[in-house]
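Chemist: okay, here's the prediction I keep looking at, along with the sequence it came from:
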Amino acid sequence: MVPDDPATPICSAKGCRAAAVWVLAWNNPKLHTPERRKTWLACDEHREHLSQFLGVRGFLKDVVRLEEWEPADEAPHPGGPAAGQGEGSAADR
């Protein structure tokens, strides 16, 4: 399902165009200060997959429903691991 509103946040999983329901907050300790949080978005279908991808690398810090997320300095990032983001692109550093 493609969200009708282009401003609607979408899932970060490759090829997924579903509306995001979850924010996955993460941090790569080799690149980021401990308090920094990068974010990926997930629909219900891809939440577990994206969480596992970050979790096995020790990056996952928190999973929060989108409506409960209170971002600090960063907006949720639309690029997920399969969208070429992997452990973090140059923009994530």
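Modeler: Everything's here; your move.

Chemist: drop to CA atoms for contacts and neighbour counts, all remaining ones
Modeler: Noted.

Chemist: buried set for stretch 20-39?
Modeler: For stretch 20-39, the neighbour count (16 or more other CA atoms under 10 Å) marks 20-28, 37-39 as buried.

Chemist: ok, second structure coming up, stack it against the first:
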Amino acid sequence: MSELICSAKGCQQPAGFDLGWNNPKIHTPDRRKHWLACPEHRESLAKFLSARGFLREVTEL
């Protein structure tokens, strides 16, 4: 199994969090897309998604 890597641009650190999100304008409420985040980028990625109203949940891996 390959290691899960952070989704932040240029980051190659192991992911520790799964940020589940969807765009309510184009996705059904139960649809989830996923970004992975290392501890360093969890907050910045979550803020980006939250500012757009997309963040649904953050789960520790």
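Modeler: Good, I have the coordinates. Source: prediction; values computed, not measured.

Chemist: kindly provide the TM-score of these chains.
Modeler: Superposed pair, TM-score by TM-score structural alignment, normalised by the length of the second structure: 0.97. Supporting alignment: 61 aligned residues with a CA RMSD of 1.0 Å.

Chemist: re earlier: now secondary structure too, for the buried residues of stretch 20-39 of the first structure, in TSV please.
Modeler: Converted to TSV, the buried residues of stretch 20-39 of the first structure look like this (DSSP: H, G, I helix; E, B strand; the rest coil):
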residue	secondary structure
Ala20	coil
Val21	coil
Trp22	strand
Val23	strand
Leu24	strand
Ala25	strand
Trp26	strand
Asn27	coil
Asn28	coil
Arg37	coil
Lys38	strand
Thr39	strand
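
Chemist: nearest to Val63 of the first structure, of the residues you listed?
Modeler: Comparing the buried residues of stretch 20-39 of the first structure against Val63 of the first structure with CA to CA picks out Leu24 as the nearest, at 4.6 Å.

Chemist: pretty sure the closest one is in contact with Thr39, am I right?
Modeler: Yes - proximity of Leu24 of the first structure to Thr39 meets the contact threshold set by CA atoms under 8 Å, at 5.5 Å.
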